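K.L.:
3D, please:
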Amino acid sequence: MKRLFDLALAIVASVVLALPILIVAVLVRLTSPGPALYWSDRVGRRNRIFRMPKFRSMRMGTPAVATHLLANPAAHLTPIGPFLRKSSLDELPQLWSILVGDMSFVGPRPALFNQDDLIALRTAQGVDALVPGLTGWAQVNGRDELPIPQKVALDAEYLRRRSLWFDIRILWLTAAKVLRRDGVSH
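P.N.:
Just a heads-up that it's a prediction; the model follows:
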C-alpha cells in the first residue's frame, strides 16, 4: 500500500512540478558552473548505497560531508543555494528516487555514505529496515537542528508507529514547516 501511495503521489507531483523543476534546473546552470544536479551517495534500506539527486546548491569541489561539518558552509553555497535550501526546492529531484523505489515520501532521511555514527545508531535500532524518505518524523520535529541520537530516537518511533495515516500527518506537517521555513540550515 505504501509503495502504491508513493508511486501515485510521485507521478502526480512530477507532472504538477515539471515546470518549476525545469526553471530551477536552468537557474542553477545560469548562476554557477557545473551540472544542475548533484548525485549524492546515500544509505538506503538495509544500508545499501544508492545515488540520490538534488539540485546543486553548493559550488563544485565542495567536500561530500554533512553541511554542519564544513568550516564555513556559506562560503561553499552557489548564488541561489541559500534560496534553494530555505525553500527546499533543492529536494525536488528526489521524486526520481521515489519513482525508482530507492526512497519513499516518508521515512528516515537517507544518511550520507560517510555518516558512520548515524548509520550505526540506526542499524542498532532497526531503522535500517525502512526505506528512506523525502521527509520523516525527525524532520517535522526539528530537522537540521536535532542532534543525531535524537534524530535516531524519532526515526525509531516512526518505525514503531508507521501507518498510512501517520505518513499523511507527517506530509501535512512537512508542508507547513517548508512554508514557514522552520529548521532549515543554510
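K.L.:
for the rest of this, base every contact and every neighbour count on C-alpha atoms.
P.N.:
Will do.
K.L.:
any idea which element the most centrally placed residue in the chain lies in?
P.N.:
Among the residues of the chain, L134 comes closest to the average C-alpha position under C-alpha atoms, centre = their mean, at 4.6 Å. According to DSSP states H and E, L134 maps onto strand 133-135.
K.L.:
from the contact counts, what lies against that strand?
P.N.:
strand 104-106, helix 164-180 (3 or more C-alpha pairs under 8 Å, 6 or more residues apart in numbering; DSSP states H and E).
K.L.:
quick one: closest of those to L7.
P.N.:
strand 104-106 (8.8 Å; C-alpha to C-alpha).
K.L.:
for the comparison step, fold the sequence that follows:
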Amino acid sequence: MFRMIDFFAALFGLLFLWPVMLIVVVIGLFDTGSPVFVQTRVGKNQKPFRLVKFRTMQKDTESVASHLSSSTSITKLGSFLRKTKLDELPQLINVLKGEMSLVGPRPNLFNQEELIEARQAQGIYDVLPGITGLAQVQNIDMSTPELLANTDRQMIETMTLKNYFHYILMTVIGSGRGDAVKK
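P.N.:
This next block holds a predicted model:
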C-alpha cells in the first residue's frame, strides 16, 4: 500500500513541481555551476543507490555526513533550500524508481560506520530509506547514531497510514531543521 502511495505521490509531485525545480536548477547554475548533487547512499538491504538532491554546499565539499561539514560550505541558495526543504525535491525521482519511500529512515553514507552498525543491530536496512520520518520531525540527525537507530526502529514498528501522512505533513509545515552542520 505504501509503495503505491509513494509512486503516485512522487509522479504527481514531479509533474506539478517541475516549474519550481526548473527555477532552482537555473538559479543553482549561477550559485555553484552545478545545481544537482548525486551521492551514493546505503539503501534497503544495504544496497547502494544514487540519491539525487539539489546542491546546497560548494562543489568541493568533502563527502561526509552533514553534521561533519562546516556551515561555511553552505551556499546562500543552499541555505534557503535547506530551510524550505526544497533541496529534497529531486529525491522524488528516487521514490519513483523504488529506491526510496516518502517516509522512512534517512539514507546514510557508506562511510558512517558507527551509524551502519547501530542500524544493522536494529534491522533498519530491512525497509526502504525515506525522504522524511520520525527522526527528521524530531530534529534527530546522524550525529547521534544510537538515538537515530532507535528512533528509526520506533518509526518502523509504529508505521500506520496515519503516521505516514503525519510525518509528511509535519515536514511540509516545517517540523525539523534539516541536516545539522558544524557551526
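K.L.:
now what about the TM-score between them?
P.N.:
Put the two chains on top of each other and the TM-score (TM-score structural alignment, normalised by the length of the second structure) is 0.92; 180 aligned residues with a C-alpha RMSD of 1.6 Å.
K.L.:
circling back to that earlier point, tell me which of the helices and strands packed on strand 133-135 of the first structure is the most buried.
P.N.:
Most buried of those, by mean neighbour count (mean count of other C-alpha atoms under 10 Å): strand 104-106, with a mean of 27.
K.L.:
so Q39 of the second structure belongs to a strand, correct?
P.N.:
Yes: judged by DSSP: H, G, I helix; E, B strand; the rest coil, Q39 of the second structure forms part of a strand.
K.L.:
test my guess that it contacts P48.
P.N.:
No: in this structure Q39 of the second structure lies outside contact range of P48 using C-alpha atoms under 8 Å: 9.8 Å.
K.L.:
which of those two has more neighbours?
P.N.:
P48 (16 against 12; other C-alpha atoms under 10 Å).
K.L.:
check contacts around that one.
P.N.:
When contacts are counted by C-alpha atoms under 8 Å, 6 or more residues apart in numbering, P48 of the second structure touches T40, R41, V42.
K.L.:
and what of G61 of the first structure?
P.N.:
Applying C-alpha under 8 Å, 6+ apart, no residues contact G61 of the first structure.
K.L.:
tell me the secondary structure for it?
P.N.:
coil.
K.L.:
how distant is stretch 51-62 of the first structure from the center of its chain?
P.N.:
Mean-position distance between stretch 51-62 of the first structure and its chain equals 12 Å (C-alpha atoms, centre = their mean, to the nearest Å).
K.L.:
tell me the buried residues in it?
P.N.:
For stretch 51-62 of the first structure, burial by neighbour count (16 or more other C-alpha atoms under 10 Å) applies to M52, P53, K54, F55, R56, S57, M58, R59.
K.L.:
picking up where we left off before, how about the helices and strands packed on strand 133-135 of the first structure in JSON lines, adding distance to V12 of the first structure?
P.N.:
Formatted as JSON lines, those follow (distance: least, C-alpha to C-alpha, whole Å):
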{"stretch": "strand 104-106", "distance to V12 of the first structure": "13"}
{"stretch": "helix 164-180", "distance to V12 of the first structure": "15"}
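K.L.:
now, which of the buried residues of stretch 51-62 of the first structure sits nearest D128 of the first structure?
P.N.:
Checking the buried residues of stretch 51-62 of the first structure one by one against D128 of the first structure (C-alpha to C-alpha), the nearest turns out to be M52, at 16.8 Å.
K.L.:
after superposition, how close is the host helix or strand of the closest one to the second structure?
P.N.:
For M52 of the first structure, the host element (DSSP H and E) is strand 49-55. Mean deviation of strand 49-55 of the first structure relative to the second structure after superposition (mean C-alpha distance after the TM-score superposition for the first structure): 0.5 Å.
K.L.:
the helix or strand that that strand is followed by maps to which residues in the second structure?
P.N.:
Heading C-terminal from strand 49-55 of the first structure, the first helix or strand you meet, by DSSP H and E, is helix 81-87. Mapping helix 81-87 of the first structure onto the second structure (TM-score structural alignment) gives residues 78-84.
K.L.:
starting at the chain centroid, how far to the matching stretch?
P.N.:
The answer for stretch 78-84 of the second structure is 13 Å, by C-alpha atoms, centre = their mean.
K.L.:
what does that stretch contact?
P.N.:
F54, R55, T56, M57, D87, G174, R177, G178, D179.
K.L.:
farthest residue from the center of the second structure?
P.N.:
Farthest-from-centroid check, the second structure (C-alpha atoms, centre = their mean): F30, 23.9 Å.
K.L.:
what's the counterpart of R177 of the second structure in the first structure?
P.N.:
For R177 of the second structure, the residue aligned by TM-score structural alignment is G183.
K.L.:
and that match, how close does it get to R162 of the first structure?
P.N.:
According to C-alpha to C-alpha, to the nearest Å, G183 of the first structure stands 23 Å off from R162 of the first structure.
K.L.:
no more questions from me, cheers.
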